[in-house]
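Asker: what follows is a predicted structure for the sequence shown.
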Amino acid sequence: MTQLILVVDELSAWEPYFPSENLVDFESYLKQAPAKNAPRTRVINLCKTGKYLSNGYYCSLLAEARGQNVIPSVSTLNNLRNKGLFAFGFDGVSEALDQWLASGEPVKQLKIKSYFGHCQVPGLGNLCRELFERLPCPIMELGFKKRTHWELTGLATLAPRDLVGEEEDQFANALEAYSRIIWRKPKSVKRYRYDLAMLVNPEEALPPSDPKALKRFVKAGERAGVNVEMITRKDYQRLAEYDGLFIRETTAIDHHTFRFAQKAEHEGLVVIDSPTSILRCANKIFLAESFAKHGVPTPKTLMVNPKQKDAADWLERELGYPLVLKIPDGAFSRGVYKVADRAALVDTLGKLRNASALVLAQEYFFTEFDWRIGVLNHQPIFACKYFMVKGHWQIYRHNGNGREADSGGFVTLPTFEAPKAVINAALKAVRPIGDGLYGVDIKEGKGRVAVIEVNDNPNIDHGVEDLFLKDRLYDMVIEDFVRRLEAD
């Protein structure tokens, strides 16, 4: 059972709102003795937190010391004192404010309040939600200035006592929705040993697992006594309710999937994929250096600054044609260019000048298929051959609309039928990455094997990767979560 506590500086600050049995003042919270076997506790710190070493600061500090989940966290409060934090941009902010203010007097400065990631300004919903995901605070005041365009220039935390009139109603409604949906999770009818959150995106065009595979993970959880619950981006604040996080959405660094992994790890959850795995696998430059250091067989690989004046000459001399250029963080064959001659090389380098400070260049190693070896905790669990799209040199061919892609055929084999050199190369490639779930892409031909990359959340689709092991593949993944949970 989860316990919820609302902490205010003084009980009088709560007079405009309905009484709550969960409410305590700071002095009472300070005197609460930590219990060894206390239920899991969530704290919403509604004290004034704007000053360092204030009641609000100590409320969050005490909550963390007591092993309670609290918003705002001490880390969030410290980040809010960093004025450089607001330098990042948000798409659509200036347009939304211009439209909202169009019918009124022109202004150059503006302050808007956000309650648990919700605000009353049309068009700023995404901004408020993203800020709440990055810096979870019950009440925030957003400061904007208009220079050439509107910019976010400040963030401040507020307490319920700072609100008046309609603001009190807006806060109360947001708190009610937040506490009902986020904190008070209904009990499962069946009792499970563990709760596992599985992050998915129903709108993703090329997800790591299709709906049929996701259902099989849920069934595998039931067999292992694990409650596997599918969650989405909007459930960020619910993570502390779970014992583990399994990410089944395509990951990236500047993305909510990475923030989910970071938060889950911070809360002590077992996480696949861990933030470290995402960081290491998401960038092909890191992988290239790691492969070189640990003697992993790869195609001949060079790193180049696309702005370098003699880049084309150097690549032409070292690799010849055709060659392959890759942006560091591409996925599903995106950001990968086959270059057949000097003109194409110069043109592609020009296109990539502003995409990344470094670009990966590799010899072109043609094969009719790529091996994908699934590895979990340093053990191979599936082996697939992914064939190239007919008339194309990659296993995916994107159609330009961002949502559709052609793919080649596949053959799924038991791992013991895959060439030993391929399996060994896969295990060698993941060793410096971590002990999570990975998919290693490998080319085999002309008497050699070459690792292309390691994927931190490999595809597990029904009827493809599970074709040989069937439900046993899903059981293996869930059982590994159980092993990690019981080892903690």
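Answerer: Arrived safely, thanks for sending. Residues are numbered from 1 along each chain as shown.

Asker: can we go C-alpha only for contacts and neighbour counts from here?
Answerer: Fine.

Asker: so Glu133 touches Tyr236, yeah?
Answerer: Yes - with contact defined as Cα atoms under 8 Å, Glu133 reaches Tyr236; the gap is 6.8 Å.

Asker: distance check, Leu349 against Asp25.
Answerer: To Asp25, Leu349 is 61 Å away according to Cα to Cα, to the nearest Å.

Asker: show me the helices in the stretch 151-300 of the chain, by range?
Answerer: According to DSSP state H, counting those that start in this stretch, the stretch 151-300 of the chain carries its helices in the segments 166-178, 211-224, 256-266, 275-282, 284-293.

Asker: got another one to weigh against that:
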Amino acid sequence: MSQAIILVDDPADWAAYYPARHLLSAKDYLQAQQPVCTDKKVQVINLCRSYKYLSPGYYCSLLAEARGQRVLPSVRTVNDLSRKALYGLHFGQFEAALDKAMKHKGGSNDHFSLLLFFGHTEQEGLIDLGRQIFDQLPCPLLKVDFRRREHWGIEALKPLTLKQLQGAQEDAFARALEQFNARVWRNPRRRRSDRYELAMLVNEEEVLPPSNKMALKRFVRAGRQLGIKVDLIGRDAYTRLGEYDGLFIRETTALDHHTYQFARKAEQEGMVVMDDPGSILRCTNKIYLAELMQANNVPVPPTAFVFSDDDAQIDSLIAELNLPMVLKIPDGSFSRGISKVATREALTEALRGYLKQSSVVLAQAFMYTDYDWRIGVLNHRPLFACQYFMSKGHWQIYHHQSSGKTASGNSRTLPVQEVPPKVLKAALKAAKLMGNGLYGVDLKQSGEEVVVIEVNDNPNIDAGVEDAWLGEDLYRQVMLEFLRRLEAKRIGLPM
């Protein structure tokens, strides 16, 4: 096996196995106390006891990806395994193979469980099936529960921990680990279509949608002019999503949300999709973003990851970042889940609350500016440039008031060519790390200092704001990119 980092919550979990040169605790890996933690050449095998969202195990996979390392399981796999609606997308094509495998196995039971170690099982007749499951959801230790109704089907998938293995299972896992080699996983078979119909996912009940109603109409009109029929759909259209050639998500995205399910299904169907699920994964977690930016020398505010609210941690934070500072939970949006703290007492109280929601909190030095830059980037090219001014009497663009109302500051849209080169360069570099989709890069500028605050996979495009300079051409450029990708897909070229 190639050089690997094996991550566990407690090294004692590894007691039943042979010594590992690069066995690390999750804590040591997260805090990057050894050079191997950031070596891009190694394979990370995450054997933490839990991959639950925002747990240490989850963050190990998240930060491994941010550091450019190959990790098993990936954050995408972890997220897919957490919801049956997501992992169910992977296995519709295996129903016939599953029936055949179970007939070969024989027996009259209607329930059956299979343990897979890196996709390997020694049970005769089920070896190929185990490999196919691992091919779709690569996870080191996986329990698969099958149930027979009219046909055999996968009822549940659950990651296992080392502590759950006993005797012969421990030996089987050790053998599978020795045999494991990094593979290039095949992409799901993509369907082809000659029709250009685009589904645009919206939520009419959303308070702060990424596009207002007039902007949605302009997207529809721009698509029609290019021969793309754009249909507005809601979450109830999930089962018929495959009827379309592409998906454009104009609803605020999140991992534990139907928007991510739509993106995953669209990808599985071979559709052109923005936001693609990879971009959603990379952009919706501020911890991942901060690590990725720093690892690639993108300027960000002085940043620290916080794991506890004890006195030593508080002292260290104040010494490193000074007061006031900003605290962020990983997946907040529209200025939610963000606090500015100006005293030690406020810092302690805020951390105590945030650490109940997430095992890691992001702390950054406070940098006041009258406005934030937002650079819209589409396929590595700047699309629009805005200055968002702070809400009156508040330090953020959005001010969520105790009454339940939300106030926001003014904005100014200007030609991309008038953006300071330093701002544009940082924005394009940050967006490139996310992928080739549609992004909104938020930056602050103070004199000659420019820092990236975050990258949004689902940037606001509102009529009267982001389109104030380009007008209808902004929507046309987005639809032209869809058209380019649809044509590339039709003739088999990379998108």
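Answerer: Cool, got the structure. Predicted, not measured: the structure shown is a model, and the values here were computed from it.

Asker: got a TM-score for the pair?
Answerer: Comparison of the two superposed chains (TM-score structural alignment, normalised by the length of the first structure) gives a TM-score of 0.63, and 333 aligned residues with a Cα RMSD of 3.3 Å.

Asker: dump the helices of the stretch 151-300 of the first structure into JSON lines; add mean neighbour count as well.
Answerer: Formatted as JSON lines, the helices of the stretch 151-300 of the first structure follow (neighbours: other Cα atoms under 10 Å):
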{"stretch": "helix 166-178", "mean neighbour count": "16"}
{"stretch": "helix 211-224", "mean neighbour count": "19"}
{"stretch": "helix 256-266", "mean neighbour count": "20"}
{"stretch": "helix 275-282", "mean neighbour count": "21"}
{"stretch": "helix 284-293", "mean neighbour count": "17"}
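
Asker: need these in JSON lines (columns: distance to Asn55 of the first structure).
Answerer: Formatted as JSON lines, the helices of the stretch 151-300 of the first structure follow (distance: least, Cα to Cα, whole Å):
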{"stretch": "helix 166-178", "distance to Asn55 of the first structure": "21"}
{"stretch": "helix 211-224", "distance to Asn55 of the first structure": "43"}
{"stretch": "helix 256-266", "distance to Asn55 of the first structure": "24"}
{"stretch": "helix 275-282", "distance to Asn55 of the first structure": "33"}
{"stretch": "helix 284-293", "distance to Asn55 of the first structure": "44"}
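
Asker: which of those sits closest to Ser407 of the first structure?
Answerer: helix 211-224 (18.4 Å; Cα to Cα).

Asker: what sits up against the closest one?
Answerer: Residues from elsewhere that reach helix 211-224 of the first structure (Cα atoms under 8 Å, 6 or more residues apart in numbering): Asn227, Val228, Glu229, Ile460, Asp461, His462, Asp471, Tyr474, Asp475, Ile478, Glu479.

Asker: of those residues, which belong to helices?
Answerer: Asp471, Tyr474, Asp475, Ile478, Glu479 (DSSP state H).

Asker: show me the strands in the stretch 1-150 of the first structure, by range?
Answerer: Ranges of strands in the stretch 1-150 of the first structure, per DSSP state E, counting those that start in this stretch, are 2-8, 23-25, 40-45, 69-71, 109-115, 139-146, 150-157.

Asker: nope, the stretch 201-350 of the first structure is what I was after
Answerer: 226-231, 244-247, 270-272, 301-304, 323-326, 336-339.

Asker: tabulate those in a markdown table, adding columns for mean neighbour count and distance to Lys51 of the first structure.
Answerer: Formatted as a markdown table, those follow (neighbours: other Cα atoms under 10 Å; distance: least, Cα to Cα, whole Å):
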| stretch | mean neighbour count | distance to Lys51 of the first structure |
| --- | --- | --- |
| strand 226-231 | 21 | 35 |
| strand 244-247 | 26 | 34 |
| strand 270-272 | 23 | 34 |
| strand 301-304 | 19 | 47 |
| strand 323-326 | 21 | 47 |
| strand 336-339 | 18 | 49 |
